[in-house]
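# Requesting a structural model of the entry that follows:
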Amino acid sequence: MDAKAAAAELERLAVLLAAADLAYHTADAPELTDAEYDALKRRNLAIEARFPDLRRPEGPGGKVGAAPADGFGKVRHAVRMLSLGNAFNATDVAEFDARIRRYLDLSDGALLAYTAEPKIDGLSLSLRYEGGALIRAATRGNGEVGEDVTANARTIDDIPERLDGAPDTLEVRGEVYMSHADFAALNDRQAEAGAKTFANPRNAAAGSLRQLDSAITAARPLRFFAYAWGEVSEPLADTQSGALDRLAALGFVTSPETRRCEGPGDLLRRYAEIAAARAELGYDIDGVVYKVDDLSYQARLGFRSTTPRWAIAHKFPAETAWTRLEGIDIQVGRTGALSPVARLRPVTVGGVVVSNATLHNEDYIAGTDAGGEAIRVGDLRIGDRVEIYRAGDVIPKVRDVDLSARPPDAVPYIFRTDCPVCGSPALREPGESVRRCTGGLICAAQRVARLKHLVSRAALDIDGLGDREVERFHELGWVRAPADIFTLRSLHGDGPDALAQLDGWGETSAGNLFAAIEAARTRTLARVLFGLGIRHLGEVAGRDLARHFETWDAFAVTVDAATPAAHAHRWAEEAAMAERARAKRTGERAALARVRQAAWADVSPEARAAWDDLTGIDGVGATLTLAICDALSAPQERAAIDALLGELDPAPPEAAADAGPVAGKTVVFTGTLERMTRAEAKARAEALGAKVSGSVSGKTDILVAGPGAGSKAVKARELGVETMDEDAWLSLIGDA
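So this is what the prediction gives:
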C-alpha cells in the first residue's frame, strides 16, 4: 500500500467509524458488532503507524470512548472486578486443577469440588446494598473504576430494590443480558417504529444499560443473572454453591444451569452438556466458568494481578478460516524481541475481520517449532493458503498451511539477523527461540516501547500521556529518554506554551499533564522498578525487590556489587553447557563442578554476597538477577536510568496493612511445611510486613524449618539466626 492508497483507506475508515459511533452512542442502534468495530479501528491504527504523516488528531485513531460516557458519574469498586483466565481444551482444564492442587498442597487421591456455570455474554454489573437497600449500581469499567448506572439498574425487574435478611453491606455482581426472544421482539418494535434495529443481544443490553435517559432503559427488556459478590460485611456461605443459593434466597436470579462438580472429569462432562444445550438456553453464552467451591480455598488461592487463581473460563472452540499470507513484517518490542507478524488477505473469523496474525518466532515460520499452539507440517511462505484461528479475545494465530495450494514461485522465508528499525545486530541467545535487537536505547522502536511502558498504569501511571502522545512527543524530539518526561515543562524555556499550542492541546490539557507528571515523581519504588522495562522484571518482582531493599540506592549499590558475579555465573553456565556437549560426544564424565569453580575463582566475597542477596530474594532468582545486572551495567542504559532517578523521589514500600510481630524482619522458609504451602507462607509473612528470602545470610532474622531442613538450617545455626518450627511460627504470627 502506497501513501495515496493509505490516505484513501483512512478516509473510508473514518466515515465507517464515525457512523458506527453515532449509531452506538447516540442512536443506541449499533450497526457493527464490537468485534467488527474493533477490527476497523485496529486497521486504522495500523495504517497510521505505517504512515505517521497521515495521522490526524481528530481522526478515529485519536478517539477513545465516546461522549455519552461523560454523563455518568464514576464509582471506585471497593473490591476490584477482575477478568478470568481462559482454558480452551481438556489439557488446560486438567492443568488448572493441577495448579490448584499444587498451590493448596492437596493429595492426588481426593477430588476437588468446583462449580460450573454458563459464561453469559452480556455486561458486567455490580450492585451495592447497605442495610438491605440498593444504593448504587456500577459497570465494571476498567475493573477499579466503573460508571454509575444506578437509575438504569433500578428499572430491571430481576434486580431487587430491597433485600430481607442480607448482610448489612453486600455487593452482588452479575451480568446484564437480553434473551433471544426479547431481543427479536425489541428489534421488531424498532422496525415497526421506523427506528434502527440492534446488531446482537449483547450490544443491545450494553447500550440499553448505558442510556443517559433511564426511561429508555426501562423500555428495554433487560435481565440480570447474579453469580458473584464483592464487598460483604459477613460471609454469605462456606461454599460458592452455597453462596449462590443464598443469593437466590435473597431474591436474585441465578443460572439454573450451574452445577457442583467433582474433579476435572466432571467439569468436562458438564461443559459438554452445556455446549450441547447452548442453542436451547435462549440467551448467548461463550463458554463455561469453573470456580473452586470451597470459599476457604478461594481465600487461600487469592489473586494474580488481573485474575483469580481459583476460577477459569473454559471457552467454546475457536473459530477458523482460510486465507492467503500476503507478507511477513517484523515488529521490535520493548525488550528488543523481533516478533514476526503475518499480513493476511482480510478474512472474517468468528465475527471479526482479521488482517494480521502472530507467527510466534522464526522457528515457527520455518516449521521446526509449533510455538506451543498447534502442530504443522512444512514451513510458511508468502503466498501460502493458511488457516487462521481465534479463541475468545486471543490474538489471531496461523495454525496450518495448505501445501497443495502453495504457489510454484513461493520461496522459504529468510528471517533477518539485523534490526529492521536501527540496523543493529539481532542475536539469538543459546536455548532461546526469540531473536533480539542489540541496539538498546539506540533503537527507536525499543526506546518508544519503553517510554510507553514507563508511563503505563502499572508503572508511573501518568494520566494524559498515553501511547499516542508518547509517539508524538518522540517524533517531535521532546521526549527521547525517560528523564525527558520530567523536563518537558521547561523544554526550550517555553514547554507549556509549546504544548498548549500543539494541535489537540490547550492550556487546560497541558496543565493537567504537567500536574500528572509532577505527581508521578513520588510513585513507589516497586512501580519505578517495574517501569524500567527490564526483561523478566514484572510487577510482582518489582514489589519483592522494593520490599527487600526499600530504597533505590540500596538496590543499585547491591546490583553494582553483584555484577562481577553475574558475569561469572553466565560464564559458568555457558562453560557447563559446552562441557556437557563435549561429554555427550566423547562419553566422558562431565567435570561440571570443576568448570563452575574455575568460573567463580576470581569473584570477590563482596560480589558473591551481593549476588546471593539478590538471587536469594524469594521470586527473583538467577535469570532476573542477570537481566538486572545487564541493564544497570550497560553504559547507555545506566546513564538513562540514573538521569530518570535524578528526577524521581520514589516512595518507600507501602506499610503492611496488618503489621505484626514480624514486621520489618527477614524470614526464610525451608524444609517441608505441613500446615500451609510455601506460597501461602510467603503471602502471609509479607502481609504482616516481613521480607521473605530464599537464602540464609547475616541479614536473616528468622528461619522457619520444617522436616527435611538441610544446609539452610546448618548455616542459620552458624550465623546465630533464630530458628523455629512451623507451629512456633504460626503461634508467633497468631495463626496457630
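
# Only C-alpha atoms from now on, for both contacts and neighbour counts.
Will do.

# Was I right to think Val401 contacts Ile388?
No - the pair Val401 / Ile388 is not scored as a contact, 9.4 Å apart, by CA atoms under 8 Å.

# Between the two, tell me which one has more neighbours.
Ile388 (27 against 23; other CA atoms under 10 Å).

# Which of the helices or strands spans the more buried one?
Taking DSSP states H and E as the definition, one finds Ile388 inside strand 385-390.

# in the next helix or strand after that strand, what's buried?
Counting by DSSP H and E, the next helix or strand C-terminal to strand 385-390 is strand 397-402. Across strand 397-402, burial judged by 16 or more other CA atoms under 10 Å covers Lys397, Val398, Arg399, Asp400, Val401.

# Please apply the same query to stretch 375-388.
Buried residues in stretch 375-388, counted by 16+ other CA under 10 Å: Arg376, Asp379, Leu380, Arg381, Ile382, Gly383, Asp384, Arg385, Val386, Glu387, Ile388.

# Ala49: neighbour count?
That count, for Ala49 with other CA under 10 Å as the rule, works out to 15.

# quick check, distance from stretch 600-618 to the centre of its chain.
Counting by CA atoms, centre = their mean, to the nearest Å, stretch 600-618 is centred 32 Å from the centre of its parent chain.

# what does stretch 414-423 give?
Centroid separation for stretch 414-423 versus its chain: 28 Å, with CA atoms, centre = their mean.

# Do me a favour and get the end-to-end distance for it?
Using CA to CA, to the nearest Å, the end-to-end distance of stretch 414-423 comes out at 16 Å.

# which residues are contacting that stretch?
Here stretch 414-423 makes contact (CA atoms under 8 Å, 6 or more residues apart in numbering) with 330, 332, 338, 362, 424-427, 435, 437, 439, 442-445.

# same thing with stretch 381-391?
So stretch 381-391 is contacted by 88, 315-328, 349-350, 357, 365, 396-403, 405-407, 410-413 (CA under 8 Å, 6+ apart).

# pretty sure Asp148 is touching Asp70, no?
No - proximity of Asp148 to Asp70 does not meet the contact threshold set by CA under 8 Å, at 10.8 Å.

# Which one's more surrounded, the two?
Set Asp148 next to Asp70 and count neighbours by other CA under 10 Å: Asp148 wins out with 24 against 11.

# Grab the nearest non-local neighbour of that one.
Spatial nearest neighbour of Asp148, excluding adjacent residues (CA to CA, 6 or more residues apart in numbering): Ala138 at 4.6 Å.

# what about that neighbour, which SS state?
Classification of Ala138 using DSSP: H, G, I helix; E, B strand; the rest coil returns strand.

# Would you do the same for the sequence below? I want to compare the two.
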Amino acid sequence: MSDLIPVNDLTENAARAELARLADLISRANTLYHVDDAPDISDAEYDALKRRNADIEAQFPQLKRSDSPSDQVGARPAEGFSKVVHAVRMMSLGNAFNDEDVADFDRSIRKYLGLETSTPLEFTAEPKIDGLSLSLRYEQGKLVQASTRGDGEVGENVTANALTISDIPHNVENAPDVLEVRGEVYMSHEDFKKLNERQAELGEKTFANPRNAAAGSLRQLDPKITHSRPLRFFAYAWGELSEPLADTQSEAIERLAKLGFSTNPLTAVCETTSEMLSHYRSIEEQRATLGYDIDGVVYKVNDLALQARLGFRSTTPRWAIAHKFPAELAWTRLEAIDIQVGRTGALSPVARLHPVTVGGVVVSNATLHNEDYIAGRDAKGGTIRDGKDIRVGDWVQVYRAGDVIPKVADVDISKRPEDAEPYVFPMSCPECGSDAVREEGDAVRRCTGGIICPAQAVEKLKHFVSRKAFDIEGLGAKQIEMFYDDPDLPVRAPVDIFTLQGRDATNLNKLANRKGWGAQSAGNLWDAIDEKRKIPFGRLLFALGIRHVGEAASNLIANHYGAWSDFERAVTAAANFEGPEWDELLGIDGVGEVMARALVSSFAQEAERSSIDALVEQLDVQDAKRPDTSGSPVAGKTVVFTGTLEKMTRAEAKARAESLGAKVSGSVSKKTDILVAGPGAGSKAKKASDLGIKTLDEDEWLQLIGTA
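Coordinates of the predicted model:
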C-alpha cells in the first residue's frame, strides 16, 4: 500500500472515496475468508486495509460510514445453515506486529486500569491457531448447540457436524449448568496431506491449506462429509456461563482441560513484557514442528476481574491482542509469469513456481503485485531489491505474508539463466482484448472492457442486481451465477436480464423446469424484472459499477444533470477530457478528476457504451428529483457543523441543510460560508474566526432556515 496517498495528505473528498473503496475491499475479504473459505489476500494485507481505514476515520471522524469495517466482525452467515444468535458476542482480536506494539499493549492496559509500571500484571500467552472459530453450548452437561462465529452476533448452526469431531465431548461432568466453550477447529499437517491425496484420487477439489480444509469440512451441509474429515479442536475461551469457571484465564483453561477439552500445552503465564516476547520467540522456533498451523501468539490479561473492568471496544476486547508472526521464506525457480484479470479489471501478475514448502505449506504460485514490482521499482519510480527486475527462469525468494498469499520477495541474479529476457507487461486485457490502462497515481493496470470482459462480468452483474442498485426480487448473486453459465438462458450483460422473456416464447417453461424453480417462481421473476424497468437515474448509474463512482456520487451526478439523456450527451462530449462539458462535470461538488475520468472513459469504450445503450433502451429512466431551493437563504452556500447539536442529530442537520440547497463540509476552509457551532466547538470555531467566517449557534441556524 506504499503507493497510496498518505492519510494526512487526503482531501475530504479523497478520504470519502478511499473509505468507500476500503469498505468494499474489506467486506469482500471478510466474505471470502469467513463464508467462502477462500481468501485471496493475506492476513498482512487485510490488516493493512483495516489500519488504513481506522487511520482515515480518526483523521475524518465525520466521514465514518454506517457500514464501517471498524464496527464489523467476520461476515454474515452463509445460506443453508440455520442461524444462531450468540448470547455473548464472539469478538475478533486487535493485532500487534512487533515488540513495540506489545509494549504499547501493556502500557495501554496499565493506563486504563491506573496501574504503575512497577505493579505486577500477569498475562497468558498461547499459540494463535489458524482455523475456524467455534462456540459449543452445553446445558446440564450435554452439548446442545455448536455455532460458527459468523459476523460475531449471528453464526451458523453446525451442531450435527461438531458432534462428529472426536476432540469435542458430547457430555461433560461437573460443569456449570450453562457452559459455552469457545475455541478453534483445525486440521493437522499430516491429516491435511492425506485428505488432499484422497481428494485428488477421487478427482475432487483439493484444498489450499489446512485452515481452508478445516473450515470447509466443518461447514458442510451433510454431516457425513464432516465425519469423514480429520478435524481437531482446541478450547481456549468461553461465552455464556451460569457460574464462573475460575478467577484467572490460566485457571479457567485448566478447568476446561479437566472437563475433557483439548487445550494447547504451549499456553504460559507471563509476568512481564519481556517474558511475553520470550515465549513468543520460543513458540515461533517450534512453529515448523508443531504439526498444525499457527499464525501468531495471543496475549490476554490473566486476572478475569481485570478483564471485566477493561471490557470491550466495538469489535475487540481491550484485554487481549494477537502478536502476528513475520512471513516465512524459501527459495525456488520462477517457471512462468501469468496475468490474471480480477473482478475490478485489475491485471495481476502471478508467479508460477517450482513447488516449494514454505512454513509447512506447498507453494506453487505467488503474487508479483504489479508491473513496477516486476521491473524492480516502486510506484514512485524508486528502486526496490536494488533495482533487480524479475524474469522467467530466475531463482526467487518466496514468503508467505500472513500465511495466506505467497509473495516473491527477492531474486538471486547470480543464478539467472543467460537467455532470460526482461518481462514485458501486456497493454491489453488477455481475457477480452480491451485496452489495459493505468491511471495516474495508480499502481495497477486495468482492463477497460467493463461489463463486456468475461473476467469482470459475473461480479459486475452481481453488483448490478444488488440491493442499492436494481434490487430485483429473486435475482441475487446465486441466480446470476446460474444464468451466466446457462446455455439456454444466458445472462452475460445487464441488458440480457430485460430481454430474457422476449428471446424465446418457451423461456418461461425452460426456467420453470430448472432445479429449484417452478412455474410460479419463474413467473414471479419475470414480473420482478418488469417492475424494475422503471429505474431512477442515480440507481442506474450506480448499478453500472463504474470504478470510483459509488452510490453517493451517482446521486450527486444525477441531481446535477436531472435527465439521463442530458448526462449522456455531456459525458459523450467530454470524451477528450476537455471543453465545457468536461469542466461542468469536474465542477460538481464531490466529483474529482479521477472519478470523472473513469466515468468518461467507460462511456467512451465502444463495446461498453453499446452495452449501456442497449440496456437503456429496455428501461424507463426516471429523472432525478431536484430539491426546490427557491427562497432558501442557504442555497449554494457551504456549511460546516461542529460541536454538540442539542436540538437535532448531526445527520438530521446535514440532511436539512442539503434539502435547502446547501453543501455540507466536514472541515473549515476559505470556501466555507457558515459555521454552525454547538457546545464543545474547538479548533474549527477558532479557524472560522481567523478566516472571518460567519458563525452561528444552533438557535441562530434554526432561525435562519426556519421559514425556508
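
# What's the TM-score once they're superposed?
Overlay of the two chains. TM-score (TM-score structural alignment, normalised by the length of structure 2): 0.55; 547 aligned residues with a CA RMSD of 6.8 Å.

# can you tell me which of the contacts of stretch 414-423 of structure 1 are in helices?
Among the contacts of stretch 414-423 of structure 1, the ones falling in helices (DSSP state H) are Glu362, Ala444, Ala445.

# Pull the distance from the longest helix along structure 1 to the chain's centre.
Among the elements of structure 1 assigned as helix by DSSP H, the one spanning the most residues is helix 552-586. On the basis of CA atoms, centre = their mean, helix 552-586 of structure 1 sits 31 Å off its chain's mean C-alpha point.

# Now do it: which elements does it pack against?
helix 592-599, helix 605-615, helix 621-633 (3 or more CA pairs under 8 Å, 6 or more residues apart in numbering; DSSP states H and E).

# Could I get the full set of helices for the stretch 201-350 of structure 2?
Using DSSP state H, counting those that start in this stretch, the helices found in the stretch 201-350 of structure 2 span residues 210-218, 223-227, 249-258, 273-286, 304-310.

# what's the most buried one of these?
Most buried of the helices of the stretch 201-350 of structure 2 by mean neighbour count (mean count of other CA atoms under 10 Å) is helix 210-218; its value is a mean of 24.

# what's next to that helix, contact-wise?
37-38, 130-132, 158, 161-162, 185-189, 192, 207, 225-226, 229, 231, 292-293.

# from what I can see Tyr292 of structure 2 touches Asp191, true?
No - at 9.5 Å, Tyr292 of structure 2 does not count as touching Asp191 under the criterion of CA under 8 Å.

# More neighbours: those two, which one.
Legend: neighbour count by other CA under 10 Å for Tyr292 of structure 2 and Asp191, higher for Tyr292 (20 against 16).

# Thr506 of structure 2 corresponds to which position in structure 1?
When structure 1 is aligned by TM-score structural alignment, Thr506 of structure 2 is paired with Asp494.

# try Leu353 of structure 2
Correspondence of Leu353 of structure 2 to structure 1, assessed by TM-score structural alignment: Leu344.

# Would you double-check that its match falls in a strand?
Yes - using three-state DSSP, the assignment for Leu344 of structure 1 is a strand.

# Can you name the residues that contact it?
If a contact means CA under 8 Å, 6+ apart, then Leu344 of structure 1 has Thr323, Arg324, Leu325, Glu326, Gly327, Val354, Ser355, Asn356, Ala357 as its contacts.

# What is the burial count for the aligned residue in structure 2 for the second one?
When structure 2 is aligned by TM-score structural alignment, the residue opposite Arg324 of structure 1 is Leu334. By other CA under 10 Å, the residues close to Leu334 of structure 2 number 24.

# hang on, isn't Leu334 of structure 2 packed against Pro355?
No - with contacts defined as CA under 8 Å, Leu334 of structure 2 does not count as touching Pro355, sitting 9.7 Å away.

# Glu617 of structure 2: what's it in contact with?
No contacts exist for Glu617 of structure 2 under CA under 8 Å, 6+ apart.

# on that earlier part again, can you redo the contacts of Leu344 of structure 1 as CSV with distance to Pro160 of structure 1?
CSV is the format used below for these (distance: CA to CA, whole Å):
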residue, distance to Pro160 of structure 1
Thr323, 50
Arg324, 53
Leu325, 53
Glu326, 55
Gly327, 55
Val354, 42
Ser355, 46
Asn356, 46
Ala357, 45
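
# so which of these persist in structure 2?
Counting by both residues aligned by TM-score structural alignment, their matches' CA atoms under 8 Å, the contacts of Leu344 of structure 1 that remain in contact in structure 2 are Thr323, Arg324, Leu325, Glu326, Val354, Ser355, Asn356, Ala357.

# Which residue, other than its chain neighbours, is closest to the second one?
When you say that, I think you mean Arg324 of structure 1. Of all residues not flanking Arg324 of structure 1 in the chain, Arg385 sits nearest, at 4.6 Å (CA to CA, 6+ apart).

# Residue in structure 2 paired with that neighbour?
Match for Arg385 of structure 1 (TM-score structural alignment): Trp395.

# Mind telling me what Val491 of structure 2 corresponds to in structure 1?
Taking TM-score structural alignment, Val491 of structure 2 has Val479 as its aligned residue in structure 1.

# Quick one: residues contacting that match.
Shown in contact with Val479 of structure 1 (CA under 8 Å, 6+ apart): Val470, Phe473, Ile485, Leu488.

# so the last one sits right up against Gly495, yeah?
Yes - Leu488 of structure 1 lies in contact with Gly495 (CA under 8 Å); the separation is 6.0 Å.

# out of these two, which sits in the busier spot?
The residue with more neighbours, out of Leu488 of structure 1 and Gly495, is Leu488; 20 against 17, by other CA under 10 Å.

# Mind jotting down where the strands sit in the stretch 401-550 of structure 2?
Secondary structure of the stretch 401-550 of structure 2 (DSSP state E, counting those that start in this stretch): strands located at 405-412, 436-437, 446-447, 534-536.

# Same question for the stretch 551-700 of structure 2.
For the stretch 551-700 of structure 2, strands defined by DSSP E, counting those that start in this stretch occupy the ranges 620-622, 638-642, 663-665, 674-677, 694-696.
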